[in-house]
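Q: here's my sequence, what's the structure:
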Amino acid sequence: METIKRDPYASLRVPEFKYFLVIRFAVIFALSMQFAVIEWKVYELTNDPLSLGFIGLAEIIPSFSLALFAGNIVDKREKRGILLKCLAAYFVISTSLFLLTWDRAVAGIDKQHVVLLVYLMVFCGGIVRAFVAPATFTMLSLVVPREALTNGITWSTSAWQVGGIMGPALGGLCIFWMGVHWTMLLVVGILLLPFLSLLQIKPKPVHYKETGESVAQRLSAGLKFVWKTKVVLNAMTLDMFAVLFGGSVAILTIYAKDILHVGPQGYGLMRAAPAVGACLTMLILAYRPLVNKPGIKLLAAVFGFGIAMIVFGVSTWFPLSLLALFMSGMLDGISVNIRQTILQMKTPDDMRGRVSSVSSMFIGSSNELGAFESGLAAKLLGTVRSVVFGGCVTLGVVITTYIISPAMRNLDLHPDKKD
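A: Below is the predicted model:
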């Protein structure tokens, strides 16, 4: 047992987990690449920072509204079948976006209506995402043995983190190399990979047991669990506010075009810099899991993330901007890894879908709301001031959490210890 725990490749020896990693990486890689392309196209059509914020808002409205309902459905039904339907829907949505970003396909349609149609497709993607998040979270514990779960969490969150940052990085570079609409066609092709990989995983058992609870009771069970499990609540809250105010991904387009003057190629490099940092984090955490004082390490990582964002915000020297983004990727990778480990280790099997949905409301929603906040703040305060303000808020949230949360300060994820 002890040998398995220390094996950095324990979960990778499980064949179905390898296919799961391909799904985990490829889905977020394709969708985040798509998001970057959409941001570039919308800003190109509108030249308005607030229009970038509306992209995030269009996705978060359905995702947030349907989260609890989706989590309940995922807990009650077979997860592989749900994911197959979701991937098919993503394929249709991405194909539609390819057509909307192709000038020949939208000839005769004015720019305003093209932008509105893009928002509509993003809205549809938000509906699908409400089901994808809990289904993927639950699938992990079904393809990895319990003794290798901590290691599987490290590889899974690392794949998600790297894919989520490498996708838009490649998106920015491909815009430079081949143009917007052909980059979107590449996204459509990439989405075939997770679909084929999912077919290699067998259907999984459903752990849900009918208890006679009303619909309202089932939907609220995840919220009640998170509220009672303070360390889970603290981790979600900390990450939510850090992402909501500290991120600046949504306005990298403005930095590339108007502040650093590096164009699409520099935009791609800025997107790639956090990916390099996240890759380094993945390699380190595979060998040195963060089980000792993870709460303190989570607080330190988010604090460092806030500092990196402030440095990026004020920098007018491209190499320094890249370094700040590199550090933000490393530190965000640590934060995501610890939070996912807390969720997987503390959540009962029959509630994984609902608890994951609550997490998506906290964390996933904050990404899109953060995009809206970034666009709105850039409009009201100016781009540089908005990034610095967000970084300062992040620091304040970390300090407050450290002071008021002894559960986070004393957290230990060793399997033989309790919080």
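Q: only C-alpha atoms for contact and neighbour calcs from this point on.
A: Fine.
Q: how about residue 37: what's its closest non-neighbour residue?
A: Distance criterion Cα to Cα, 6 or more residues apart in numbering; nearest residue to residue 37, sequence neighbours excluded, is residue 171 at 6.0 Å.
Q: now the other sequence, so there's something to compare against:
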Amino acid sequence: MNTQAHNEAYRRRDLPICLGVRFLSEASTLALSVVIGWSVYKISQTPLTLGIVGIVEFIPAVLMTLPAGELCDRLSPRPLVVTGLALQCCCALSFLALSLLHTKGLWLFYGVLLLLGTARAIAEPAAQALLPLLVPPDRLPRAVAASSTAWQMAVVLGPVVGGVCYAMGSSVAYLVCAFAFFAATAGAMTLCSQRSRRERLSLQGRIARVKEGFAFVRSEPVVLGALSLDLFAVLLGGATALLPVYAQDILKMGPQGLGALRSAPAVGACLVGLVLTRFPPERNVGPKLFAAVIVFGVATLVFAFSRSAWVSWLALAVVGASDMVSVNIRTSLIQLATPDVMRGRVSAVNALFIGASSELGAFESGVTAALLGTVPAVALGGIGTIVAAAVWMFAFPAIREADRIDIKLG
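A: Now for the predicted structure:
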């Protein structure tokens, strides 16, 4: 077999494995988040503790994501993915131990969450950098859609499994999550590494390389605008952190209902993702991006005021569907614009923006809910998302006027 044929076979073999690892890791992550959220709220009975969960996971994201991206460029994405998944398996086992000991101290949960956030900060930029190395550039938008669909399918099943397992006991849920993380780690270990080059750099050299990632994002208005729009939209419009409050106090659905609510965005995203794998956005991508963010905000408003389980579920499904369109356009644009030698660092900046918006959004939602109430907090977030989309539409005309996903940058 010649080298070209070997490389093609290698790509065909590794991409399905990569998607399987993505599915298992995200499904277990979401199942774990359902169990942790319900356990923490059951102990404290205050939404502020749910916000603290977000900020605890945000701290390692800020400290570790960018160095992990730089290390990914110097070495290879695969070992960082394996390390992150193995640490998440250890975290699930730690939660299992806390459950078996009937621990009520929230500080112990927060301590394990700190390690869990560190593991995710290590794995996420490497996982993003790995996917473009497995497919030719012309297939990347479809591969991104396939990866996003695998992720969303995991979000459909993960929370449901978490809720069902929690009904059988939190220990069962933690054990299932640990096993899924272990299987994902084993799968990641079978992936071939396409790059492995070790560079000896001083601390100053590493810091300079990290800065290069920020400099690239800052120098490209389309990339900067797309990333910052996503950050503020999710920061303001995220209702996920408060779903335990809705499930227990507003909709009266219990832990199984919480799992169903957590799965709703992924159901909508999966349906849209399947369409995008066959019909990726090719024209008018800028207007489509803004339209998706506005729909995201409107659906969040509907969810905020709904008192019907079905209406709430459908609103969250629309949230996920619109977010899938936004993620697909933004990720494809960034990956196609990024050279291989900087992919890990730019993916780290992207992961930091996403992590910051998610975890800080959870903290913002928890604090606002504690001060104003749960429903006003979610409603204000939806309004803020719509306002952010309108502001970005005028602040970044390059995005508003973007026609094709392979727009020439710089």
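Q: can you give me the TM-score here?
A: Scored against TM-score structural alignment, normalised by the length of structure 2, the superposed chains reach a TM-score of 0.93; 401 aligned residues with a Cα RMSD of 2.1 Å.
Q: re earlier: what residue of structure 2 takes the place of the residue nearest to residue 37 of structure 1?
A: With TM-score structural alignment defining the correspondence, residue 171 of structure 1 maps onto residue 162 in structure 2.
Q: tell me which residues of the helix or strand that contains that match are tucked away?
A: Using DSSP states H and E, residue 162 of structure 2 sits within helix 140-168. Residues 140-166 are the ones in helix 140-168 of structure 2 that count as buried (16 or more other Cα atoms under 10 Å).
Q: would you map the strands across the stretch 151-300 of structure 2?
A: Counting by DSSP state E, counting those that start in this stretch, one finds no strands in the stretch 151-300 of structure 2.
Q: how about residue 295 of structure 2, what's its partner in structure 1?
A: When structure 1 is aligned by TM-score structural alignment, the residue opposite residue 295 of structure 2 is residue 304.
Q: and residue 229 of structure 2, by the same measure?
A: Taking TM-score structural alignment, residue 229 of structure 2 has residue 238 as its aligned residue in structure 1.
Q: now do the contacts for its match.
A: Under the criterion of Cα atoms under 8 Å, 6 or more residues apart in numbering, the contact list for residue 238 of structure 1 reads 397, 398, 401.
Q: if we use 10 Å, what do you get?
A: When contacts are counted by Cα atoms under 10 Å, 6 or more residues apart in numbering, residue 238 of structure 1 touches 298-299, 302, 335, 339, 362-363, 394, 397-398, 400-402.
Q: can you pick the most crowded of those residues?
A: residue 394 (30 neighbours; other Cα atoms under 10 Å).
Q: tell me the residue in structure 2 aligned with that one.
A: Residue 394 of structure 1 maps onto residue 385 in structure 2, by TM-score structural alignment.
Q: so how far is residue 51 of structure 2 from its match?
A: 19 Å (Cα to Cα, to the nearest Å).
Q: over to residue 32 of structure 2?
A: Distance, residue 32 of structure 2 to residue 51 of structure 2, using Cα to Cα: 16 Å.
Q: ok, back up a step: excluding covalently adjacent residues, which one is nearest to the match of residue 295 of structure 2?
A: Nearest non-adjacent residue to residue 304 of structure 1, counting by Cα to Cα, 6+ apart: residue 331, 6.7 Å away.
Q: aligned against structure 2, show me the partner of the one you found.
A: When structure 2 is aligned by TM-score structural alignment, residue 331 of structure 1 is paired with residue 322.
Q: could I get the buried residue list for the host helix or strand of its match?
A: Per DSSP H and E: residue 322 of structure 2 is located in helix 309-337. By neighbour count with 16+ other Cα under 10 Å, helix 309-337 of structure 2 contains the buried residues 309, 312-337.
Q: so which elements touch the very next helix or strand once past it?
A: Heading C-terminal from helix 309-337 of structure 2, the first helix or strand you meet, by DSSP H and E, is helix 343-372. Applying 3 or more Cα pairs under 10 Å, 6 or more residues apart in numbering; DSSP states H and E, we find helix 343-372 of structure 2 packed against helix 47-74, helix 106-130, helix 203-219, helix 221-237, helix 309-337, helix 374-395.
Q: so where in structure 1 does helix 343-372 of structure 2 end up aligned?
A: Under the criterion TM-score structural alignment, helix 343-372 of structure 2 matches residues 352-381.
Q: quick one: terminal-to-terminal distance for that stretch?
A: With Cα to Cα as the measure, stretch 352-381 of structure 1 spans 40 Å from end to end.
Q: from the middle of its chain, how far away would it be?
A: Between the centre of stretch 352-381 of structure 1 and the centre of its chain there are 10 Å (Cα atoms, centre = their mean, to the nearest Å).
Q: check stretch 33-49 of structure 2 too.
A: Remark: stretch 33-49 of structure 2 is offset 20 Å from the chain centroid, using Cα atoms, centre = their mean.
Q: do stretch 315-322 of structure 2 as well
A: Centroid separation between stretch 315-322 of structure 2 and its chain, computed with Cα atoms, centre = their mean, is 15 Å.
Q: mind checking which helix or strand the equivalent of residue 21 of structure 2 over in structure 1 is in?
A: With TM-score structural alignment as the criterion, the equivalent of residue 21 of structure 2 in structure 1 is residue 23. Residue 23 of structure 1 belongs to helix 15-46 when elements are defined using DSSP H and E.
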